[in-house]
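Novice: sequence? don't have it. structure:
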């Protein structure tokens, strides 16, 4: 099917959904873990389902959303500031709530058509809030959902304000919403909503409108493409359970003195970092940076519960010369990643927060490092268990927002077990080389 057919998406209605019960007014200060992401774009998720009775499904989803928002009411609010200029999430019963759009794709478009591994730009019409900065949460909902009817199913496109929550919180919300729609009267794990338990420093930011955001984010929002921003290509590389096990066992087959076994994440990350560096054909002296947006819930002191709602991630950076990474065996890169992750303890997190608070800097979504490979999402997120009552998703992907050369999203493979899907955005020339790299593809 020709990709342009997907662009025939007609929005049929736009409504708002509030918590089913009145909750009054509440305010929750954004903290140091949240604030740097005001210059990112809304974080988009794309879930594809088979199913019939579209109108019935829409009503069921809206009804479930009204119930789940009683616990996750912050997503029904807006960004605001207190009298001192400190950002916060504000909710009251008079606010609009979550924006829900109902749409229809061209009649011939079916689920199988969207299973093709096209770039997400092809699917842009199926996602809300493209190129919308999180700072816009001052004026628009913090969550938007677009439900698009297909011939034999539907697409659920979601846009979450990234200044309000990270991936762990996103999938906690999605699984809770699905739980309600499957018939539960309450969610099994309510969110832990007090962000100040993780960090209570009050940081004043002089941001009022999108023009206050970083230049790179603004230029992307305006559709500007500079010479430093070549066209990107995206592809999903699917690694089976046996391929993942082989990558991990190969890396751990030559243990050096004093090193711990490398985890699945460290093994796959090294595999990706080395392959992308080869594909980019960097000069030996050029620096390449591996970045992981790491969950800090168990790293902070005191530790925060898994159901902490908000951002509790920090970027961990590992850098080396491309020549060193390529010339040494894989254990060299894996050691660098392992040490960087291990060193990022509560003391390091606290120091990073103090440094940022002394000189607050709003990140652009591309600030992940030189010649970087930056990993977001996690194969631990149970994305294929988000079943609203008519079956598990056929495909789960990240949207078009916050993509740059070297951005990688990891998801569990749909086949289950230890399989992992690796969604990579790269400059076209490098992607062409990566697609032919037998070592990366685990082909003999």
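Specialist: Ah, there it is. Note that the structure is a prediction, hence the values are computed from the model and not measured.
Novice: CA only for contacts and neighbour counts going forward, please
Specialist: Noted.
Novice: residues contacting residue 357?
Specialist: By Cα atoms under 8 Å, 6 or more residues apart in numbering, the contact set of residue 357 is 32, 203.
Novice: Go through the host helix or strand of it and flag the buried ones.
Specialist: Assessed by DSSP states H and E, residue 357 sits inside helix 346-358. Within helix 346-358, the residues that count as buried by 16 or more other Cα atoms under 10 Å are 346, 349, 353, 356.
Novice: and these as TSV, adding distance to residue 396?
Specialist: Formatted as TSV, the buried residues of helix 346-358 follow (distance: Cα to Cα, whole Å):
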residue	distance to residue 396
346	33
349	31
353	33
356	34
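Novice: of those residues, closest to residue 376?
Specialist: Lowest distance from residue 376 to those (Cα to Cα) belongs to residue 349, with 18.2 Å.
Novice: Against residue 306, how distant is the closest residue to that closest one other than its chain neighbours?
Specialist: Spatial nearest neighbour of residue 349, excluding adjacent residues (Cα to Cα, 6 or more residues apart in numbering): residue 300 at 7.1 Å. To residue 306, residue 300 is 12 Å away according to Cα to Cα, to the nearest Å.
Novice: quick one, which of those two is more surrounded?
Specialist: residue 300 (19 against 16; other Cα atoms under 10 Å).
Novice: The more buried one touches residue 199, doesn't it?
Specialist: No. Between residue 300 and residue 199 there is no contact under Cα atoms under 8 Å: 9.5 Å.
Novice: next up, a second structure to put side by side with the first:
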């Protein structure tokens, strides 16, 4: 267990604009609860760490002042962001466990309760901090442990997803870390682009030009009429590691086995790491779930749209710049019996949908939607709210964090040795993350029903 030794409300150390910030459609469909991530550090040079973090946080909040604001509900289920400078929460805690006691830091209720800052959702939304950070020092290891001289620490982060996407959050954390270790921020780090009206390029709203199945109910398990029973089932998370050799083996196998279309003489573009590994996860999950042969299944993919829009968004855009797409439906038997390239091709087709025209149509679809709760990717730690979309069994959502600079979060005691989700998310969510070794190896954090965990692990490595 962990004991909280100090808790601070940190506000900007200079006056900031007291305004209401317009939120884009991409912000509106983000879950209004908090996304939890965790950084693990092996070094023990943490003297005055919290004091330095607290001081630098108050400084950087001047530039990222929306973080210190609060949300409020609007008519029709929308939310608004009040930049009122109420502050963010910074917590210091002591753990009664060593680093080794947490194993591979796979997300769990225990890990969330001990290393992730708690969010009290019984409060009105107007009182909830949008950012909470907890620094936890681990207990010293035993004398026969090779790491006994390294106390180690964890930084748990709870970030309100309405405020920004993962890339923007990581860039903020990295800028804060840079300031904490005494370095000067560059102009992009100091001046994030906060005006979300740049996303409102089709006003008044146009009618959507596409059907957007990604924002509608997904295929159900055969023989069911809703997702209630699937949502009730116990969920768990598993951490699976892929060496660079295993990644390359999967890529080579997938690309070598792809069917060559008759009459095409030019070299086909190889499948990417994401397309290959996502296809592998999709197939392994379908086998582990023991679905019927004719069970329809799809994968939701999400993409950073900063460079997909025309004109592109500014590099330092601070907000949600995400769009989602859906693979074509695939039957379980077809997915399992065909080569990995079959699933990889379907994932590629989903990604290729996300061009400027499709993204703007998706934003118009959201803007015109009367019941945002029906399409908002929202859930609380204590369970699914009424009407929340369910993306689990027999489907998946596979997120790539491979391009995010997560290991630049050096607060002065070295880069993190591990980064990943800090809570168990709903069934069917999987994250692909670069390993801290920076050698091409990857970490997969898969969130599934507990009953499917062991079979998924078995197939994951057996099929490589």
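Specialist: Received, thanks. These numbers come from a predicted model, not from an experiment.
Novice: What would you report as the TM-score here?
Specialist: Scored against TM-score structural alignment, normalised by the length of the first structure, the superposed chains reach a TM-score of 0.85; 407 aligned residues with a Cα RMSD of 2.6 Å.
Novice: Just the element for the residue nearest to residue 349 of the first structure, please.
Specialist: Counting by DSSP H and E, residue 300 of the first structure is found in no helix or strand.
Novice: what lines up against it once you look at the second structure?
Specialist: Using TM-score structural alignment as the criterion, residue 300 of the first structure maps onto residue 309 of the second structure.
Novice: who are the neighbours in contact with its match?
Specialist: 355-356, 359.
Novice: what does residue 233 of the first structure align to in the second structure?
Specialist: Checking with TM-score structural alignment, residue 233 of the first structure has residue 236 as its match.
Novice: which residues of the first structure fall in helices?
Specialist: 54-68, 111-114, 167-181, 215-221, 241-251, 264-280, 322-327, 330-343, 346-358, 428-434, 438-441 (DSSP state H).
Novice: Just send those helices back as CSV, with distance to residue 375 of the first structure too.
Specialist: As requested, the helices of the first structure are exported to CSV (distance: least, Cα to Cα, whole Å):
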stretch, distance to residue 375 of the first structure
helix 54-68, 29
helix 111-114, 24
helix 167-181, 12
helix 215-221, 19
helix 241-251, 17
helix 264-280, 8
helix 322-327, 18
helix 330-343, 12
helix 346-358, 19
helix 428-434, 17
helix 438-441, 17
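Novice: Next up, the contacts around residue 366 of the second structure.
Specialist: Taking Cα under 8 Å, 6+ apart, we find residue 366 of the second structure in contact with 25, 29, 372.
Novice: ignore the last one, residue 106 of the second structure
Specialist: 237-239, 422, 445.
Novice: What of residue 433 of the second structure?
Specialist: By Cα under 8 Å, 6+ apart, the contact set of residue 433 of the second structure is 400-402, 420, 442-445.
Novice: And it? What does it align with in the first structure?
Specialist: Match for residue 433 of the second structure (TM-score structural alignment): residue 411.
Novice: Assess the claim that residue 366 of the first structure and residue 406 are in contact.
Specialist: No. With contact defined as Cα under 8 Å, residue 366 of the first structure does not reach residue 406; the gap is 9.4 Å.
Novice: related to what we said a few turns ago, okay, now the match of residue 233 of the first structure: neighbour count?
Specialist: Residue 236 of the second structure has 22 neighbours, counted by other Cα under 10 Å.
Novice: Return the distance of the residue nearest to it when sequence neighbours are not counted relative to residue 167 of the second structure.
Specialist: Nearest non-adjacent residue to residue 236 of the second structure, counting by Cα to Cα, 6+ apart: residue 450, 5.1 Å away. For residue 450 of the second structure, the distance to residue 167 of the second structure equals 30 Å [Cα to Cα].
Novice: What of residue 173 of the second structure?
Specialist: Residue 173 of the second structure sits 10 Å away from residue 167 of the second structure, going by Cα to Cα.
Novice: For the two, indicate the residue with more neighbours.
Specialist: residue 167 (22 against 19).
Novice: Skipping its backbone neighbours, what lies nearest the more buried one in space?
Specialist: By the measure of Cα to Cα, 6+ apart, the closest residue to residue 167 of the second structure outside its immediate chain neighbours is residue 404, 6.2 Å from it.
Novice: Trace the one you found over to the first structure, please.
Specialist: Counting by TM-score structural alignment, residue 404 of the second structure lines up with residue 381 in the first structure.
Novice: and its match, how many neighbours does it have?
Specialist: Counted with other Cα under 10 Å, residue 381 of the first structure comes out at 16.
Novice: That one and residue 413 touch, don't they?
Specialist: No. Contact criterion Cα under 8 Å: residue 381 of the first structure and residue 413 do not qualify, at 10.7 Å.
Novice: show me the contacts for the alignment partner in the first structure of residue 287 of the second structure.
Specialist: In the first structure, residue 287 of the second structure lines up with residue 278, judged by TM-score structural alignment. With contact taken as Cα under 8 Å, 6+ apart, residue 278 of the first structure is in contact with residue 326.
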